[in-house]
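K.L.:
Prediction below, plus the sequence it came from.
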Amino acid sequence: MANTTIFGAKAIHGANPQSLVEEVIRLRIWESAYWKEECFGLTAVSLIDKAIKLSAIGGVYDNTKPTQFICLLLKLLQIQPEKEILVEYLLVEEYKYLRALAAMYIRMTFGAAEVYQLLEPLLNDYRKLRLLSMNGFSLTYMDEFVDKLLTEDRVCDIILPRLPKREILEQTERLPPRKSKLMEAMQEKDSDESERGRSRSRSRSRSRSRSSRSISRSRSPSYVGSDGDEDGDRYISKSPSRSRSNSPRPMDTT
């Protein structure tokens, strides 16, 4: 009874939820010590404590051993939590392995449009994840893991349900066009550059107008004061010759 799906669970993609995990892997999970000792009697709430203790994602390692990650994934398929609970798992940023577990479950059980809408924001999560596989431990990242969920057919040794391409969902108007952070950044950069170009052109035009005004002033006649002298000042010559010529001649006494 510990391995049966919860009573009243809804069929996923027309089948028992646990059947989404291949039978060979499912049997190995049921026979594992972690499943028997740690997963027995888990609920949607108590499973969180197990998920936040995960140290790696992955499917099967050492040929026959299932990872704790895939054991908890099968447990989610067995108890089938409500959608709201899975979305809450996904929104908890502090625990990246809980988020990765929720992303894997959502990819396997939710509708195509919901999968894109819920998982695409995680492409901006660049945190590191440890991956345990047949080759041992390796390093991956959250955005790479989510990208594989959206583009590949097998992740963590699990064959994923078929997912229509995004373009098809956009054409059927079930999904709005994706807004890429990179495209938004490029558009903002282009707008900033165009704004800087406009400001430079305005500053050039202002400088040209100032220079033209200064040139016109330099070419115009000098300012004439109110008394008729240039530059507003009366010019008085102090030349000796002019002073002597203007002085009266001495009278001839002879």
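P.N.:
Structure's in. What do you need?
K.L.:
C-alpha from now on. contacts and neighbour counts both.
P.N.:
OK.
K.L.:
Could you tell me how far Cys156 is located from Glu144?
P.N.:
13 Å (Cα to Cα, to the nearest Å).
K.L.:
Between these two, point out the one with more neighbours.
P.N.:
The residue with more neighbours, out of Cys156 and Glu144, is Cys156; 20 against 17, by other Cα atoms under 10 Å.
K.L.:
show me what contacts the more buried one?
P.N.:
Ile57, Gly58, Gly59, Val60, Ile70, Ser133 (Cα atoms under 8 Å, 6 or more residues apart in numbering).
K.L.:
would JSON lines of those with secondary structure, neighbour count and distance to Leu122 be doable?
P.N.:
Shown next, in JSON lines, are the contacts of Cys156 (DSSP: H, G, I helix; E, B strand; the rest coil; neighbours: other Cα atoms under 10 Å; distance: Cα to Cα, whole Å):
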{"residue": "Ile57", "secondary structure": "strand", "neighbour count": "22", "distance to Leu122": "16"}
{"residue": "Gly58", "secondary structure": "strand", "neighbour count": "20", "distance to Leu122": "18"}
{"residue": "Gly59", "secondary structure": "coil", "neighbour count": "23", "distance to Leu122": "21"}
{"residue": "Val60", "secondary structure": "strand", "neighbour count": "21", "distance to Leu122": "24"}
{"residue": "Ile70", "secondary structure": "helix", "neighbour count": "24", "distance to Leu122": "20"}
{"residue": "Ser133", "secondary structure": "strand", "neighbour count": "21", "distance to Leu122": "23"}
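K.L.:
ok, structure two:
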Amino acid sequence: MANRTVKDAKSIRGTNPQYLIEKIIRSRIYDSKYWKEECFALTAELLVDKAMELRYVGGVHGGFIYPTPFLCLVLKMLQIQPEKDIVVEFIKNEEFKYVRALGAFYMRLTGSSVDCYKYLEPLYNDNRKLRRQNREGQFEIVHVDEFIDELLREERLCDVILPRIQKRHFLEENNELEPKVSALDDDLDEEMPSDEEVVDTEVKENKREKERRGDRDRRRDRSRERERREKDRKRERSRSRDRDRRREREREREREKEREKEREKERSREQREREKDRRDRDRHDVDRRRDRGRY
């Protein structure tokens, strides 16, 4: 069968079921060691055994996009397209939580909106922990009910784009789904407080709210005072730096004046020396001419 979808497989939302996983990720799965060694010639019956061996959920990780065994089995299910009854049994399996997670993920990819709500919402009562490998290859803890909530609400999970499903209230309005009943409703009815308890609670809550407002006001005032002092310190530091720069410029101007005076003195001294040298040469020339005239 290689990597082809089974011949009698039904198209999912008008496309090959395997195409629900992006091409680059499919290619990485086909090239992975787990796919070649563990998923080769895998049937729906043998798939259960592989699912029971799962120890974490996740999509891909690392720079080279390494797929997790969980994602490999999801693609294998899309390839062999097991019967709906088998998938439902996966979801109802209470002993192996990763088998349940695998079945729920596959149902979310291939099931109708009604089926997704019908079979996945009961899993909100499952609070067991799942290990999930993130994109960096690190493990994190997520509960089954959180995982189911992400399946029903998020657009992408485990690096797979989830098909769109209808909002629950639309299905309820069309009488396709019964209104959602929370498992906590009965407990809430039993614990409904009396009118006096409600009044006392409101009074206490109002008192606490006033105290909280007072605390917030005091914290706000202290914060404003700190900000004001900080601004004053910054302003003073800025003024001090400006004064230092002005003094430095003034000192530099004074030093430049002194240097200019020194240069002027040097020029005057050189001028006097040149004048003296010229007079000495002139005297020497006069004496020489006088001596020649004498002889």
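P.N.:
The structure has been received and is ready for your questions. As the structure is a computational prediction, the values presented were derived from the model and not from experiment.
K.L.:
where does the TM-score land?
P.N.:
Here the TM-score for the pair of chains, by TM-score structural alignment, normalised by the length of the first structure, is 0.74; 193 aligned residues with a Cα RMSD of 1.4 Å.
K.L.:
is it fair to say Leu139 of the first structure lies in a helix?
P.N.:
No. Assessed with DSSP: H, G, I helix; E, B strand; the rest coil, Leu139 of the first structure is strand; it does not lie in a helix.
K.L.:
Would you mind finding the match for it in the second structure?
P.N.:
Taking TM-score structural alignment, the alignment pairs Leu139 of the first structure with Ile141 from the second structure.
K.L.:
sec struct for the residue nearest to that match when sequence neighbours are not counted, please.
P.N.:
Spatial nearest neighbour of Ile141 of the second structure, chain neighbours left out: Arg131 (5.0 Å); criterion: Cα to Cα, 6 or more residues apart in numbering. Under the three-state scheme (three-state DSSP), Arg131 of the second structure adopts strand.
K.L.:
what do you get for Leu163 of the first structure?
P.N.:
Leu163 of the first structure ends up coil, using three-state DSSP.
K.L.:
The second structure: which residue goes with that one?
P.N.:
By TM-score structural alignment, Leu163 of the first structure lines up with Ile165.
K.L.:
how close does the closest residue to that match other than its chain neighbours sit to Leu102 of the second structure?
P.N.:
Closest residue in space to Ile165 of the second structure, ignoring its immediate chain neighbours: Ser113 at 5.1 Å, by Cα to Cα, 6+ apart. According to Cα to Cα, Ser113 of the second structure and Leu102 of the second structure sit 18 Å apart.
K.L.:
out of these two, which sits in the more crowded spot?
P.N.:
Using other Cα under 10 Å as the criterion, Ser113 of the second structure and Leu102 rank with Leu102 on top: 23 against 20.
K.L.:
Quick one: residues contacting the more buried one.
P.N.:
Ala51, Phe70, Leu73, Val74, Phe90, Ile91.
K.L.:
Format these as CSV; extra columns: distance to Asp187 of the second structure, neighbour count and secondary structure.
P.N.:
Listed next are the contacts of Leu102 of the second structure as CSV, based on distance: Cα to Cα, whole Å; neighbours: other Cα atoms under 10 Å; DSSP: H, G, I helix; E, B strand; the rest coil:
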residue, distance to Asp187 of the second structure, neighbour count, secondary structure
Ala51, 36, 22, helix
Phe70, 37, 26, helix
Leu73, 40, 23, helix
Val74, 38, 19, helix
Phe90, 30, 23, helix
Ile91, 27, 25, helix
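K.L.:
Could you save these as TSV and add columns showing distance to Glu154 of the second structure?
P.N.:
Output for the contacts of Leu102 of the second structure, formatted as TSV (distance: Cα to Cα, whole Å):
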residue	distance to Glu154 of the second structure
Ala51	24
Phe70	19
Leu73	21
Val74	18
Phe90	22
Ile91	19
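K.L.:
Can you list the residue ranges for strands in the first structure?
P.N.:
With DSSP state E, the ranges of strands along the first structure come out as 57-58, 60-61, 65-66, 128-133, 136-141, 154-155, 158-159.
K.L.:
With distance to Ser194 of the first structure added, can I get the ones you listed in CSV?
P.N.:
Listed next are the strands of the first structure as CSV, based on distance: least, Cα to Cα, whole Å:
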stretch, distance to Ser194 of the first structure
strand 57-58, 45
strand 60-61, 53
strand 65-66, 55
strand 128-133, 37
strand 136-141, 36
strand 154-155, 44
strand 158-159, 48
